[in-house]
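**Q** Next comes the sequence, and after it the predicted model I'd like to discuss.
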Amino acid sequence: MRILVVGAGAVGGYFGARLAQAGRNVDFLVRPARADLLREHGLRVRDLDGTVETVPVTAVTADTLTPGYDLVILAVKSYGFDAALKDTAPAVGPGTAVLPLLNGMRHMDALIDRFGADRVYGGVAMVQTRLGEDGEIVEVGELARLIYGPVSDTPVLPLEEVHAALDTGTFSATAATDAVQELWDKWVFLATMGACNCLMRAPIGRINSTEGGRDFSRAVFEEAAAVAAASGHPVPPRARERADRMLGDTTSQTTTSLYWDLTHDNPVEADHIIGDLVARGRALGVATPLFALADLHLRVYETGRT
């Protein structure tokens, strides 16, 4: 199976490197400067103990992209999604499946509109990595898991084949029977954590250990859960219990990449993770005042960066 990984950042770089190490036929679609770096130095992954692995990879750019891929894994930040979708389109043939590893649901709507539901998979990536200053992938935690499944009953590429390609033993790989629900479950959790971190400018443990903090984090979660329920994807008990445990922790130093970007003067995925949740709530008549405040906070931040 020919696999194209779009993006070689913290998510795409990590999972793509692990697939390449397992002998999968993987190309990376990246910008010219990143392509030159990968061709010269390979893709470097720094693990938790500081050891750096160098993985030889094949890098391609949009102007050299050709058809013939079986699976396209989209792993870009949401603010780069539109450009990535345009660059990727030539690689998506009649029998190509597209597996995005973005958060939220806006990208799913766009991919289904562009390619049709039978060529789109839902994908959830859970990995604790960051992109280092010199382009290496830096592990900051042990979590590395992919969950994926088709959104159509008649996918052009069967789930068994996708699972066989991704289940390499180098990370946790799970074939899902309801990938859309998995996406909603992660979105509710991630948006809640991100909104809490960004509004309070603190890890979740510090928020919850302060008087009134747990009431706040619980209220943020319930807003997101209400939007999910009104959209036809209520948070199931198991996911709710897991979220309650993690979002209610009083000692955890957990934050999100949204918070990391906010506190490091980087562009943020505000529209995709927070803004779209507010917009869907508004359209469905679900009040989200705390998320609306987080959305405003992040938009003011973005205005200050321009």
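**A** Now that the structure is in, tell me what you want to look at.
**Q** okay, CA-based contacts and neighbour counts for the rest of this
**A** OK.
**Q** burial of the closest residue to R119 other than its chain neighbours, as a residue count?
**A** Leaving aside its chain neighbours, R119 sits nearest to A97 (4.6 Å; criterion: CA to CA, 6 or more residues apart in numbering). Look at A97: counted by other CA atoms under 10 Å, it has 27 neighbours.
**Q** Next, find the distance separating A97 from E161.
**A** Per CA to CA, to the nearest Å, A97 is found 11 Å from E161.
**Q** tell me which element the closest residue to T54 other than its chain neighbours is part of?
**A** Excluding its sequence neighbours, the residue lying closest to T54 (CA to CA, 6+ apart) is R44, at 4.4 Å. For R44, the host element (DSSP states H and E) is strand 43-46.
**Q** now F15
**A** Here F15 is assigned to helix 12-21, by DSSP H and E.
**Q** quick check, distance from that helix to the centre of its chain.
**A** Relative to the chain's own centre, helix 12-21 is displaced by 15 Å; criterion: CA atoms, centre = their mean, to the nearest Å.
**Q** cool, and stretch 216-226?
**A** 21 Å.
**Q** Please tell me how far the residue of the chain most remote from its centre sits from A35.
**A** Relative to the centre of the chain, the most outlying C-alpha is that of E211, 32.1 Å out, by CA atoms, centre = their mean. E211 sits at a distance of 50 Å from A35 (criterion: CA to CA).
**Q** here comes the other one, which I'd like you to weigh against the first:
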Amino acid sequence: MKIAIVGAGAIGGYFGGVLARSGAEVSLLARGPHLQAIQARGLRVQTADGEDFTVHPKASDDPAALGRQDVLIISVKAPALPALAPQLAPMLGPDTAIVTAMNGIPYWYFHAYAGPVAGRHLKTVDPDGAIWRALPPERVIGGVVRLPSSVPEPGVIRGLTRANLALGEPDGTQSPRLASISQALMAAGINAPMRSDIRHDIWVKLLGNMAFSPCSVLTGGTQAQVAADPAMRAVLTALMREGQSVGEGLGIRFEVSVEQRVTEGGGVALHKPSMLQDWEAGRPMEIESIIGAVAELAAMQGIATPTIAIVLALLRRKAALQQA
């Protein structure tokens, strides 16, 4: 199986490293000093179990140089995908599968969807449909990542826990391609369960991200610091309750209470959400896929989300000032 990692940073680089070590034919699409270090010295991976190894997969910033693949695992930040997606054409063969291992609501959300507001298009995530056209949703297998990791220096990936990548077909079927990709990931040491409702997994992760990430950016605090402030805890709770209402309107059922989610999120000591890390590094933040899309889905259903509207307005203005 030829597997290409599109965006070989903290998440994608970890996946690529352990897959290459397991014997898969791996290619990495990367850029800048990180790519240069991989090409010069290989990709070094440090796992939570204390393993430290180096692999030498093919790496380039040119999709054409990597050629056609059986599977693309896309782990770039959401703001980069609209411009990048059309460039991936040389990597797509007739049967290439695309795994979206990204944060937030994905562009393909309403593909093979029979629930409320079916057939809609998410303008916050894919404004002009460029991603949908370049990466047809029929190719997609949804993915939900849970992997705290970092790039301490170019060419080095450090994982803090075992990697988890839940996988699911948008139509809920247990397809042969889903099984083969799950098996390849499991053989590499990645927990890759097959889900019959991947949208549920998306929302379970999103509910925490859409509350903690914006509040961490707006305050500069870690998750624990934000949750420890009673006033901010009230904001987190309001955000999650509104987000839960939007998800429930789309048929999602949440087993854990909002109060428990806030407590659990605040229990992650010293953790900075990736959105805050992006803000501090001057990188574009995943505002639209994580919270903008929730506001759009709320508007589709006629659900009032006043707290989300205020926080989203503040976050968008902060991002605009950063880029000015």
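**A** Cool, got the structure. Only a predicted model underlies this, so the values are computations on that prediction, with no experimental measurement involved.
**Q** still on that earlier bit, mind giving me the packing neighbours of the strand holding R44 of structure 1?
**A** Using 3 or more CA pairs under 8 Å, 6 or more residues apart in numbering; DSSP states H and E, the elements in contact with strand 43-46 of structure 1 are helix 12-21, strand 52-55, strand 137-150.
**Q** tell me what the helix or strand just after the shortest one is packed against?
**A** In the C-terminal direction, the helix or strand that comes right after strand 52-55 of structure 1 (DSSP H and E) is strand 58-60. For strand 58-60 of structure 1, the packing partners by 3+ CA pairs under 8 Å, 6+ apart come out as strand 25-29, helix 32-41.
**Q** Mean per-residue distance, the first one versus structure 2.
**A** On superposition with structure 2, the mean distance recorded for strand 25-29 of structure 1 (mean CA distance after the TM-score superposition for structure 1) is 1.2 Å.
**Q** Contact partners for the residue nearest to R119 of structure 1?
**A** Going by CA atoms under 8 Å, 6 or more residues apart in numbering, A97 of structure 1 touches 70-72, 118-121, 155-157.
**Q** that older thread, possible to save the helices and strands packed on strand 58-60 of structure 1 as a markdown table with mean neighbour count?
**A** Shown next, in a markdown table, are those (neighbours: other CA atoms under 10 Å):
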| stretch | mean neighbour count |
| --- | --- |
| strand 25-29 | 22 |
| helix 32-41 | 15 |
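**Q** Superpose on structure 2 and give me the mean offset of the strand holding R44 of structure 1.
**A** Strand 43-46 of structure 1, aligned to structure 2 and superposed, deviates on average by 2.2 Å (mean CA distance after the TM-score superposition for structure 1).
**Q** Contacts for that strand, please.
**A** 13-14, 17, 52-57, 135-139.
**Q** coming back round to it: quick check: which of the helices and strands packed on strand 43-46 of structure 1 is buried the most?
**A** Stretch with highest mean neighbour count among these: helix 12-21 (a mean of 23; mean count of other CA atoms under 10 Å).
**Q** What is it packed up against?
**A** On a contact count with 3+ CA pairs under 8 Å, 6+ apart, helix 12-21 of structure 1 meets strand 2-6, strand 25-29, strand 43-46, strand 52-55.
**Q** Next, the angle strand 2-6 makes with that helix.
**A** Using axes from the mean of the first three to the mean of the last three CA atoms, to 10 degrees, the direction of helix 12-21 of structure 1 lies 160 degrees away from that of strand 2-6.
**Q** Structure 2: matching residues for the biggest helix by length in structure 1?
**A** Secondary structure of structure 1 per DSSP state H: the longest helix is helix 179-200. Helix 179-200 of structure 1 corresponds to residues 198-219 in structure 2, going by TM-score structural alignment.
**Q** Geometric centre of structure 2: which residue is closest?
**A** Note: structure 2 centre (CA atoms, centre = their mean) maps to M102, 1.7 Å.
**Q** contacting residues for the closest residue to that one other than its chain neighbours?
**A** Leaving aside its chain neighbours, M102 of structure 2 sits nearest to S75 (5.4 Å; criterion: CA to CA, 6+ apart). S75 of structure 2 sits next to 5-9, 11-12, 100-102 when contact means CA under 8 Å, 6+ apart.
**Q** Aligned against structure 1, show me the partner of S75 of structure 2.
**A** Alignment note (TM-score structural alignment): S75 of structure 2 maps to A75 of structure 1.
**Q** picking that back up, and the angle from the helix holding F15 of structure 1 to strand 25-29?
**A** 160 degrees.
**Q** average distance between helix 12-21 of structure 1 and structure 2?
**A** Helix 12-21 of structure 1, aligned to structure 2 and superposed, deviates on average by 0.7 Å (mean CA distance after the TM-score superposition for structure 1).
**Q** What is the neighbour count of the equivalent of P289 of structure 1 over in structure 2?
**A** For P289 of structure 1, the aligned position in structure 2 is occupied by P306, per TM-score structural alignment. P306 of structure 2 has 13 neighbours, counted by other CA under 10 Å.
**Q** The closest residue to V180 of structure 1 other than its chain neighbours: which element?
**A** Of all residues not flanking V180 of structure 1 in the chain, G122 sits nearest, at 6.1 Å (CA to CA, 6+ apart). Here G122 of structure 1 sits within strand 121-131, counting by DSSP H and E.
**Q** Give the aligned range of that strand in structure 2.
**A** Per TM-score structural alignment, the counterpart of strand 121-131 of structure 1 in structure 2 is residues 141-151.
**Q** what's the span of that stretch, first residue to last?
**A** So stretch 141-151 of structure 2: terminal residues 26 Å apart, CA to CA.
**Q** Can you tell me what sits against it?
**A** 9-11, 14, 97-103, 157-170, 178, 198, 201-202, 205.
**Q** List the buried residues in that stretch.
**A** Neighbour-count burial for stretch 141-151 of structure 2 flags 141-151 (criterion: 16 or more other CA atoms under 10 Å).
**Q** Going by distance to Q225 of structure 2, which of those residues wins?
**A** Taking CA to CA as the measure, P148 is the one of those closest to Q225 of structure 2, at 18.5 Å.
**Q** Just the element for A164 of structure 1, please.
**A** Element membership for A164 of structure 1 (DSSP H and E) is helix 159-166.
**Q** once aligned to structure 2, how far is that helix on average?
**A** Here the mean offset of helix 159-166 of structure 1 against structure 2 after fitting is 1.4 Å, by mean CA distance after the TM-score superposition for structure 1.
**Q** residues in structure 2 aligned with that helix?
**A** The aligned range for helix 159-166 of structure 1 in structure 2 is 178-185, by TM-score structural alignment.
**Q** mind listing what's buried in that stretch?
**A** Judged by neighbour count using 16+ other CA under 10 Å, the buried positions of stretch 178-185 of structure 2 are 178, 181-185.
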